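1. give me a model of this one.
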Amino acid sequence: MTAAQLLDWTAVVLLLLGALLSFAAGVGLVRFPDLLSRMHTAAKPQIMGLVLILVGIGLRLFPDPRIGVLALVLVFQILTVPIASHIAGRVAYRTGRIRRDLIGVDELEEQMDRRS
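-> Below you'll find the predicted structure:
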């Protein structure tokens, strides 16, 4: 097996694993019962799936200079998705759109009680 074939097979495995994680994120969005659980599954496996997919594409395009674009996509996604999820979660919490019976430890409620 040549080095090019090894890179191709590694890229295929990474692409399939990334697609599987992205599919799991999609299933979680449909199946989980509340907003906070859905946000968790939309952020965590989606980002990991995207990382695997981008690394697989990068291995496939290895000598190509467009790999820098893939790195930019990855950096922007890693920076924006967790922040957006955090902000959406806080808004949902403050507007009462979450199921409080599913929260084990509510640290935000203690902080909000101290402020008011």
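2. okay, CA-based contacts and neighbour counts for the rest of this
-> OK.
3. nearest spatial neighbour of Thr41, skipping sequence neighbours?
-> Ala25 (5.2 Å; CA to CA, 6 or more residues apart in numbering).
4. what do you get for Val51?
-> Leu74 (6.7 Å).
5. before we move on, back to that, element containing the residue nearest to Thr41, please.
-> Per DSSP states H and E: Ala25 is located in helix 3-31.
6. on contacts alone, who are the packing partners of that helix?
-> helix 35-60 (3 or more CA pairs under 8 Å, 6 or more residues apart in numbering; DSSP states H and E).
7. for the helix it packs on, buried residues please.
-> Within helix 35-60, the residues scored as buried using 16 or more other CA atoms under 10 Å are 35-36, 38-60.
8. tell me which other helices or strands that helix touches.
-> helix 3-31, helix 67-94.
9. please give me the structure for this one as well, since I'd like to look at both together:
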Amino acid sequence: MISEWISAVLLVLGAFFMLLAAIGVLRLPDLYIRMHAATKASSFGALLMLVAVSIHFPVAYVIIEAALVIIFIFITAPVASHMIGRIAHLLKVPKWEKTIIDELENRIHYDEKGGKTDD
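-> Predicted structure coming up:
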């Protein structure tokens, strides 16, 4: 009985973080900030939901499968987000006008073909 309540609370919290990620993607001003919201909040929401499933169905293969999915999400989401950000920076996707620091601005220079140059 208590495991059902814990599962329900975790599912609601996971759905809330997924909703927060979706709202962030719609409402935030530029690609870089949207990407942050989509990666962080949705990964945490998926974690909460998969933990809820593991608690509700305490069978070894369900717990192992949920753990593997969590590991996969937490490895691939940041890498994908990083790659999207790098490509967006290469393509000079406009930043929000209130952006103060661009740490890649002066560190990486590319020629016309996309190759790095020495500076």
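10. now do the helix holding Ala25 of structure 1 against helix 35-60, angle only.
-> 170 degrees (axes from the mean of the first three to the mean of the last three CA atoms, to 10 degrees).
11. return the distance of the alignment partner in structure 1 of Ile33 of structure 2 relative to Gly26 of structure 1.
-> Aligned by TM-score structural alignment, Ile33 of structure 2 pairs with Ser37 of structure 1. From Ser37 of structure 1 over to Gly26 of structure 1 the distance is 12 Å, taken as CA to CA, to the nearest Å.
12. now render the helices and strands packed on helix 35-60 of structure 1 as a markdown table, adding distance to Gln111 of structure 1 and mean neighbour count.
-> Converted to a markdown table, the helices and strands packed on helix 35-60 of structure 1 look like this (distance: least, CA to CA, whole Å; neighbours: other CA atoms under 10 Å):
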| stretch | distance to Gln111 of structure 1 | mean neighbour count |
| --- | --- | --- |
| helix 3-31 | 29 | 16 |
| helix 67-94 | 12 | 14 |
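13. including distance to Arg114 of structure 1, could those go into TSV?
-> Listed next are those as TSV, based on distance: least, CA to CA, whole Å:
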stretch	distance to Arg114 of structure 1
helix 3-31	33
helix 67-94	15
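14. relative to Ser116 of structure 1, which of those is closest?
-> For the helices and strands packed on helix 35-60 of structure 1, proximity to Ser116 of structure 1 was assessed by CA to CA; helix 67-94 is nearest, at 13.1 Å.
15. so who does the residue nearest to His40 of structure 1 when sequence neighbours are not counted touch?
-> Spatial nearest neighbour of His40 of structure 1, excluding adjacent residues (CA to CA, 6+ apart): Ser85 at 7.9 Å. Contacts for Ser85 of structure 1 (CA atoms under 8 Å, 6 or more residues apart in numbering) come out as Met39, His40, Ala43.
16. repeat that for Gly28 of structure 1.
-> Each residue near Gly28 of structure 1 by CA under 8 Å, 6+ apart is listed here: Arg38, Thr41, Ala42.
17. which of those lies closest to Leu102 of structure 1?
-> Within the contacts of Gly28 of structure 1, the smallest distance to Leu102 of structure 1 is 12.7 Å, found for Arg38 (CA to CA).
18. I figured the closest one hits Gly26, correct?
-> No. Between Arg38 of structure 1 and Gly26 there is no contact under CA atoms under 8 Å: 9.4 Å.
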